[in-house]
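In: Based on what follows, work out the 3D shape:
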Amino acid sequence: MLSRLHEAVNRGDAELISKTIDELFDPDVLIRTPLPVKATGAQALKEVFTTLCRAFPDLHIEVEDMIAEGDRVVSRNTVTGTHLGEYTGLPPTGRPVTYNEIFIFRFAGDRIAETWGVVDVLAQMRQLGVAPGGTSGPQRHDRDG
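Out: Prediction:
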């Protein structure tokens, strides 16, 4: 089910993203992650994805892990895109970004009723040149070396 949302985002089609959100999420979904929008529920998600797709027209979500148990699904993703539109007040830089995110989705029936998420915004901002730490992407740390 969540793969439909990722596929819609990866196509970059705002109408398809909005339609998919309407189909998958309860209109009053509780979003437990701070968002830079005043809207709530499914409308907040639409606004977030509209903003992301305008700023990063080639936005791509790669699912690294998806785990389901009971009424919850966890998705660990790698997100990539090129900053070609205004984003959080920052004019386009043309820079590529790669960052990680983890989301938990709670289902009620066949719809998502609640979400929690952690997005590596610091890595995103570093790569866009607006936070200290350089412009490198997420770091991999091998346990054996």
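
In: Please count neighbours and contacts with C-alpha atoms only from this point.
Out: Fine.

In: Could you list the buried residues of whichever strand in the chain runs longest?
Out: As assigned by DSSP state E, the longest strand anywhere in the chain is strand 96-108. Under the neighbour-count criterion of 16 or more other Cα atoms under 10 Å, strand 96-108 has Pro96, Val97, Thr98, Tyr99, Asn100, Glu101, Ile102, Phe103, Ile104, Phe105, Arg106, Phe107 buried.

In: got the contact list for the last one?
Out: With contacts defined as Cα atoms under 8 Å, 6 or more residues apart in numbering, the neighbours of Phe107 are Asp71, Arg72, Ala113, Glu114.

In: structure for this one too, so we can compare:
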Amino acid sequence: MNQIDVSEAAKAVVRRNTEEIQGGGNWALFDELWADDFVDHTPQPGRTPDRAGALELYRVLRAAFPDFRPEIHWQAADGNLVTTFKTYHGTHHGEFLGIAPTGRRIQFETVDAMRVVDGRITEHWGVANLYSLVEQLGAAPGAK
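Out: A predicted model of the protein is given here:
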């Protein structure tokens, strides 16, 4: 496989994760796409930096925002490392970050990088605009 083929295959795995697992709640696919020795280099607060922590975060997000939907704006790959810029959308119907359901529609941006080896996600680095999310839920200092 050449560099372009590796990059395109890795992008397809990350896209499936984003659309089918995060956006669709396909937990069986999680087991297929995530490596047992996965490491999250930037875990969310209160989450472990392993695949169990990632799955827990995905489940919490879908419970808090049952209509959780990712919108991929672009992806770029350097070999097996895929960077994705996306916006998440949803309606707050469950507790999230200690915030009781508000019924508010939200959206927040995220940039993440995932390494894919042999068709499985092995590493993650990411930055999410959670302050914007908390602000939209009316829980940030000075939020209305």
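
In: Tell me how the two chains score on TM-score.
Out: Overlay of the two chains. TM-score (TM-score structural alignment, normalised by the length of structure 2): 0.83; 131 aligned residues with a Cα RMSD of 1.6 Å.

In: Going toward the C-terminus from the longest strand of structure 1, what's the next helix or strand?
Out: strand 111-119 (DSSP states H and E).

In: Check the offset of that next one from the chain's centre.
Out: 11 Å (Cα atoms, centre = their mean, to the nearest Å).

In: before we move on, what about stretch 134-141 of structure 2?
Out: With Cα atoms, centre = their mean, you get 20 Å for stretch 134-141 of structure 2.

In: what's in contact with it?
Out: His92, Ile99, Thr102, Arg104, Ile106, Tyr131, Ala143, Lys144.

In: Please, a ChimeraX command that selects the buried ones among these?
Out: Buried subset of the contacts of stretch 134-141 of structure 2, written as a ChimeraX selection, criterion 16+ other Cα under 10 Å:
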select :92,106
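
In: Looking at the contacts of stretch 134-141 of structure 2, which are in helices?
Out: Tyr131 (DSSP state H).

In: Compile the contacts of stretch 134-141 of structure 2 into CSV and extend it with columns for distance to Thr48 of structure 2.
Out: As requested, these are exported to CSV (distance: Cα to Cα, whole Å):
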residue, distance to Thr48 of structure 2
His92, 24
Ile99, 21
Thr102, 27
Arg104, 28
Ile106, 25
Tyr131, 21
Ala143, 30
Lys144, 32
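
In: so which of the contacts of stretch 134-141 of structure 2 would you say is closest to Pro45 of structure 2?
Out: For those, the closest approach to Pro45 of structure 2 (Cα to Cα) belongs to Tyr131, at 13.1 Å.

In: Please name the residues that touch the aligned partner of the closest one in structure 1.
Out: Aligned by TM-score structural alignment, Tyr131 of structure 2 pairs with Leu122 of structure 1. By Cα under 8 Å, 6+ apart, Leu122 of structure 1 lies in contact with Ala131.

In: Might you report the residue contacts of whichever residue in structure 2 pairs up with Arg4 of structure 1?
Out: Matched to structure 2 by TM-score structural alignment, Arg4 of structure 1 sits across from Arg16. By Cα under 8 Å, 6+ apart, the contact set of Arg16 of structure 2 is empty.

In: Relative to Gly134 of structure 1, how far out is the residue nearest to Ala68 of structure 1 when sequence neighbours are not counted?
Out: Closest residue in space to Ala68 of structure 1, ignoring its immediate chain neighbours: Val74 at 6.3 Å, by Cα to Cα, 6 or more residues apart in numbering. Distance of Val74 of structure 1 to Gly134 of structure 1, computed by Cα to Cα, to the nearest Å: 30 Å.

In: returning to that earlier point: distance check, the residue nearest to Ala68 of structure 1 against Val37 of structure 1.
Out: Separation of Val74 of structure 1 from Val37 of structure 1 (Cα to Cα) stands at 24 Å.

In: okay, these two: which has more neighbours?
Out: Neighbours of Val74 of structure 1 and Val37, each counted by other Cα atoms under 10 Å, are more numerous for Val74; the result is 18 against 12.

In: where do the helices sit along structure 2?
Out: Under DSSP H, structure 2 gives helices at 3-16, 27-33, 51-64, 130-136.
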